[in-house]
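Asker: Here is the input, now give the coordinates:
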Amino acid sequence: MTKRLQGRHALVTGSTSNIGRAIAEAFAAEGAFVVVSGRDQDRGEATVAAIREQGGRAVFAPADLDGTPEASRALAATAAALAGGRIDVLVNNAGIFPPTTTATTDAATFDRVYAVNVKAPYFLTQAVVPGMLAAGGGAVVNLGSWVARLGIASSALYASTKGAVETLTRAWAAEFGPQGVRVNAVSPGVIRPPSLDPGAPQAGAALMQGTPAGAAGHPSAIAAAAVYLASDEAVFVHGTVLDVDGGRTGVAVTAA
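Answerer: Prediction:
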């Protein structure tokens, strides 16, 4: 059976834990050579080791994506060199979610969240996509969030950055799609850490009450969606934000 990402070279940011790690592992299982990236060297090497133990191919590229063009360009260059000169799939996953409200957000926090969540993927896409265009095609998968479209009281700053990412997804699809680079996004719902016992109390679980799923999801669900969007199965998919949120944004379950 042909693996869906066989022969592809992928860069996954923020892939040393949780959703990012699940995406990196799923890509490798589907045949991709994966450049795992993040700030933590130990977690990065552990992710690479886990992929290799399963027969996959991966390397680690440390990076602190602080929103500067220089940091994004440096990672793009390093990743391409480690991957034999090209990146076919870029997953913009890295992001931060500080516990802050509008009333308690200072300017430094505001700038930091926008730098990591919006500027970093913007400049990384700017650095990586030209290589894809030169090679004749590629795919970009962004990570949005359900809170970009369903307002909750405690995440205005974070939600606004994910709204920006989802808007960039559509704009980039229009800009790059005609030249062979597909751009789409996955919008996760409440996701539990993969190591957490399914029966244990889950942070944010109350936010999934009244949904078809009724509970937080596993990172593997997001990874499966990212594999699909990166693969040729999604060849006719451009500018889509794929909700993988247990029905949180689209469905209200009420008692009969």
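Asker: Only C-alpha atoms from now on, for both contacts and neighbour counts.
Answerer: Noted.
Asker: Can you show me the helices along the stretch 51-200 of the chain?
Answerer: Shown for the stretch 51-200 of the chain, the helices assigned by DSSP state H, counting those that start in this stretch span residues 69-82, 107-114, 120-135, 156-176.
Asker: need the ones you listed in JSON lines with mean neighbour count and distance to residue 51, can you?
Answerer: JSON lines is the format used below for these (neighbours: other CA atoms under 10 Å; distance: least, CA to CA, whole Å):
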{"stretch": "helix 69-82", "mean neighbour count": "19", "distance to residue 51": "16"}
{"stretch": "helix 107-114", "mean neighbour count": "15", "distance to residue 51": "30"}
{"stretch": "helix 120-135", "mean neighbour count": "20", "distance to residue 51": "24"}
{"stretch": "helix 156-176", "mean neighbour count": "20", "distance to residue 51": "28"}
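Asker: CSV please, covering those and showing distance to residue 96.
Answerer: Output for these, formatted as CSV (distance: least, CA to CA, whole Å):
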stretch, distance to residue 96
helix 69-82, 16
helix 107-114, 6
helix 120-135, 12
helix 156-176, 8
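Asker: Identify whichever of those helices lies nearest to residue 231.
Answerer: Ranking these by proximity to residue 231 (CA to CA) places helix 120-135 first, at 14.7 Å.
Asker: what comes into contact with the closest one?
Answerer: Applying CA atoms under 8 Å, 6 or more residues apart in numbering, the external contacts of helix 120-135 come out as 65-69, 72-73, 75-76, 86-88, 90, 92, 138, 140, 179-181.
Asker: now it: how far from the chain's centre is it?
Answerer: Distance of helix 120-135 from the chain centroid (CA atoms, centre = their mean, to the nearest Å) equals 15 Å.
Asker: this one as well, want them side by side:
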Amino acid sequence: MRLKGKTAVITGGANGIGAVAAELFGKQGAQVAIVDFNEQAGEAKAQQLRAEGLDVAFFKADVSDAENVKEMATQVIAKFGKVDILINNAGITKDAMTLKMDVANFKQVLDVNLTGVFNCTQAFLPTLLAQGKGKVINTSSITGTGGNVGQVNYAASKAGVIGMTKTWAKEFGGKGINVNAVAPGFIETDMISTIPEKILGQLKQLTPYPRFGTPQDIANAYLFLASDESDFVNGTVLEVDGGMLT
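Answerer: The predicted structure follows:
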């Protein structure tokens, strides 16, 4: 088991990529804290995984609320005694062309996708630093590296995540904390379910690999960066996009 004896926190862990990662990490021996704003879905996922014999607990939190995140972090540490891995996976979209984008929707995406990553990392950093070892994995996107029409808020948030990742790698790498990012391409989740089939077909043609990604593909990338196998990987952005940006 690649994560035996580790404790992992996964935000946005109730559904999609986060839920798949929670199961994978649990099967690899980790204690897993599923963090999500959706209490019903989060509790259901935690109960399902516990029924499979995995050591999983759910913690409700709004990652955009710094005080709420601090309370959640206190609860996680009280439950598990430590944290070794933080996966900043929570994210939302509120797409629109720039001239039609509501300012509130622009701000909400940045509050969750960018400020939320800062809030969670800041809350767990004291514990990671005290241990002298830890892994922080932030979820960016190929939209954050290449942009995308109709997603100026999402692109800005994900580009910001890359900037924070590289800064933290320099700030905390010397203290035993690895900070990296994963940049998914188009992944088969609810997040792309609103994209018209015609556009999806065009996007699939832009991907050299003959399919879209799956949540398992991203969870596998998280697993590598969370494991001891990646101890000398720091400040990188791992693109998991089937070669779209090649």
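Asker: How alike are these chains, TM-score-wise?
Answerer: Here the TM-score for the pair of chains, by TM-score structural alignment, normalised by the length of the second structure, is 0.93; 241 aligned residues with a CA RMSD of 1.8 Å.
Asker: if we can go back for a sec, could you turn the buried ones of the contacts of helix 120-135 of the first structure into a PyMOL selection?
Answerer: To isolate the buried ones among those in PyMOL, judged by 16 or more other CA atoms under 10 Å, type:
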select buried, resi 65+66+67+68+69+72+73+75+76+86+87+88+90+92+138+140+180+181
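Asker: can you tell me which of the contacts of helix 120-135 of the first structure are in strands?
Answerer: Counting by DSSP state E, the part of the contacts of helix 120-135 of the first structure found in strands is 90, 92, 138, 140, 181.
Asker: Which position in the second structure pairs with the last one?
Answerer: Meaning residue 181 of the first structure. Correspondence of residue 181 of the first structure to the second structure, assessed by TM-score structural alignment: residue 177.
Asker: List of residues touching stretch 47-62 of the second structure?
Answerer: 23, 26-27, 30-39, 42-43, 46, 68-69, 72, 75-76.
Asker: From those, which land in helices?
Answerer: Mapping these onto helices (DSSP state H) picks out 23, 26-27, 39, 42-43, 46, 68-69, 72, 75-76.
Asker: Quick check: the farthest pair among these?
Answerer: So, these by CA to CA: farthest apart are 27 and 68, at 28.8 Å.
Asker: End to end on stretch 228-244 of the first structure, go ahead and measure it.
Answerer: 12 Å (CA to CA, to the nearest Å).
Asker: part of a helix, is residue 5 of the second structure?
Answerer: No. Looking at residue 5 of the second structure with DSSP: H, G, I helix; E, B strand; the rest coil, it is coil, so not inside a helix.
Asker: ok, residue 159 of the first structure - contacts?
Answerer: 145, 147-148, 151.
Asker: neighbours around residue 100 of the second structure, how many?
Answerer: 9 (other CA atoms under 10 Å).
Asker: Tell me the counterpart of it in the first structure.
Answerer: Using TM-score structural alignment, residue 100 of the second structure sits opposite residue 104 in the first structure.
Asker: again with residue 234 of the second structure
Answerer: Structural alignment (TM-score structural alignment) places residue 234 of the second structure against residue 238 in the first structure.
Asker: I figured that match was touching residue 181, is that so?
Answerer: No. With contact defined as CA atoms under 8 Å, residue 238 of the first structure does not reach residue 181; the gap is 9.1 Å.
Asker: which residues are common contacts for these two?
Answerer: In contact with both residue 238 of the first structure and residue 181: residue 173, using CA under 8 Å, 6+ apart.
Asker: Closest to the mean position in the second structure, which residue would that be?
Answerer: Residue closest to the average C-alpha location in the second structure (CA atoms, centre = their mean): residue 89, at 1.6 Å.
Asker: Give the equivalent position in the first structure for it.
Answerer: In the first structure, residue 89 of the second structure lands on residue 93 (TM-score structural alignment).
Asker: wait, what's in contact with its match?
Answerer: Residues in contact with residue 93 of the first structure, defined by CA under 8 Å, 6+ apart, are 12-15, 19-20, 142-143.
Asker: Pull the most distant pair out of those residues.
Answerer: Distance extremes for the contacts of residue 93 of the first structure: the farthest pair is 15 and 142 at 13.1 Å, using CA to CA.
Asker: higher neighbour count, those two?
Answerer: Between residue 15 of the first structure and residue 142, residue 15 has the larger neighbour count (other CA under 10 Å), namely 30 against 25.
Asker: Report the secondary structure state of the more buried one.
Answerer: Secondary structure state of residue 15 of the first structure, per three-state DSSP, is coil.
Asker: Neighbours of the closest residue to it other than its chain neighbours, how many?
Answerer: Excluding the flanking residues, the one nearest residue 15 of the first structure by CA to CA, 6 or more residues apart in numbering is residue 21, at 4.3 Å. By the criterion of other CA under 10 Å, residue 21 of the first structure has 28 neighbours.
Asker: Now list the buried members of the contacts of stretch 47-62 of the second structure.
Answerer: Among those, those classed as buried by 16+ other CA under 10 Å are 23, 26-27, 30-38, 42-43, 46, 69, 72, 76.
Asker: Return the residues in contact with the alignment partner in the second structure of residue 27 of the first structure.
Answerer: Correspondence of residue 27 of the first structure to the second structure, assessed by TM-score structural alignment: residue 25. The contact partners of residue 25 of the second structure, by CA under 8 Å, 6+ apart, come to 3, 8, 31-32, 223.
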